[in-house]
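Enquirer: I'd like to go over a predicted model; first the sequence, then the structure.
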Amino acid sequence: MTPLRRQRAATVLFVLAGAGVTLAVAMLALEQDINLFYPPEQVVSGEAPIGKRIRAGGMVAAGSVAHDDTGLGVSFVVTDYQGSEFRVDYEGLLPGLFGEGEGVLVAGQLRADGVFEAEEVLAKHDENYMPPEVADMMAATGEQP
């Protein structure tokens, strides 16, 4: 191999290695940033990953909201009104429009015991708004949003 070919081969290998490292770092960053949405049926059936940040949504079940003694801790049940429901634990201030029978979107991690540990709770904005994922889920099950 001539010195010119050796230099070209080294340059090509260096560029390919740099592109590979760049792609790997970009994929890692995107994987950490993507939060997939899961309806209650998929959370209960085990399709939602345990210990990974996800979003889940549905309706807050009537009579399920319970506050703890600290005033910031709350647990409630998210349901799809089709028999699938899961408990959510959240520590923090709830949105002003949060309530039983209302649409909710939670972001956090599913624990091994099936309880969703929420880091963020989003409630609908007014009487006509519903998160698109929840509206799609309810339309698929025949419920009226």
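Expert: Nice, I can see it. Numbers count the residues shown, from 1 in each chain.

Enquirer: use CA for all of it now, contacts and neighbours both
Expert: Fine.

Enquirer: what about Ala135, neighbour count?
Expert: In terms of burial, Ala135 registers 17 neighbours under the definition other Cα atoms under 10 Å.

Enquirer: and it, that's in a helix?
Expert: Yes: when the secondary structure is assigned by DSSP: H, G, I helix; E, B strand; the rest coil, Ala135 falls within a helix.

Enquirer: From Val60, how far off is it?
Expert: Here Ala135 is placed at a distance of 14 Å from Val60 (Cα to Cα, to the nearest Å).

Enquirer: what's the answer for Ala139, then?
Expert: Distance, Ala139 to Val60, by Cα to Cα: 17 Å.

Enquirer: Check it against this one:
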Amino acid sequence: MKSRHKRLALIVGGLAALGVAATLVLNAFNSNLVFFFSPTDVAAGKAPVGKTFRIGGMVEQGSVQREADGVTVRFIVTDTEKTLPVAYKGILPDLFQEGKGVVAQGKLEGDRFVASEVLAKHDENYMPPEAAKAVSDAHARAAANKGADSGAAPLPTGTPATAAAK
């Protein structure tokens, strides 16, 4: 075999090894990629079914229920527009409370979210950026809807607009 052929075989082998390594890295990255959704996004059907993702928002007041086994907890996460029931089996973080921010990771099973991990905010001023954005977006949509609903009362039939405005 000529040295030229040896060099070409070495280059082709190196490129093949590099391609296999890149494929394995990208596959591992894709497997560990977890997206964030708000309860409004989940209600709109944007969340993947059967895949792990994160939801975030506030724990609704009065929604935390502990099962008799002492380990299973059910609560409701809200972004002030929509709510999503969550079931979690495990020990909750010390900072987990009603009315506080939370991010849960798990899968959607039917109409409830089954969490495998629950994260709570770590101080009074912190909320995960995604959860804070979801809550502020829900507030903005609610304000826009309220503004549209609280417009001028409809005019009686047959009344000209100029007469009603006076």
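Expert: Here it is on my side, so go on. Everything numeric in this text was worked out from a predicted model, so none of it was measured.

Enquirer: Superpose the two chains and report the TM-score.
Expert: Counting by TM-score structural alignment, normalised by the length of the first structure, the TM-score of this superposition works out to 0.85. Behind it: 140 aligned residues with a Cα RMSD of 1.8 Å.

Enquirer: rewinding a little: neighbour count: Ala139 and Val60 of the first structure, which is higher?
Expert: Val60 (26 against 12).

Enquirer: those strands in the second structure, which residues are they?
Expert: For the second structure, the strands defined by DSSP state E occupy 36-37, 53-59, 65-66, 72-78, 83-89, 101-109, 112-120.

Enquirer: by contact count, what packs against the last one?
Expert: Right, the one you point to is strand 112-120 of the second structure. Judged by 3 or more Cα pairs under 8 Å, 6 or more residues apart in numbering; DSSP states H and E, strand 112-120 of the second structure is in contact with strand 83-89, strand 101-109.

Enquirer: now the ones you listed as CSV including distance to Tyr126 of the second structure and mean neighbour count?
Expert: Formatted as CSV, those follow (distance: least, Cα to Cα, whole Å; neighbours: other Cα atoms under 10 Å):
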stretch, distance to Tyr126 of the second structure, mean neighbour count
strand 83-89, 21, 20
strand 101-109, 8, 21
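
Enquirer: Nearest to Gly19 of the second structure, out of these?
Expert: For those, the distance to Gly19 of the second structure is smallest for strand 101-109, at 32.3 Å, taking Cα to Cα.

Enquirer: who does the closest one touch, helix- and strand-wise?
Expert: Using 3+ Cα pairs under 8 Å, 6+ apart, strand 101-109 of the second structure is in contact with strand 53-59, strand 112-120, helix 129-149.
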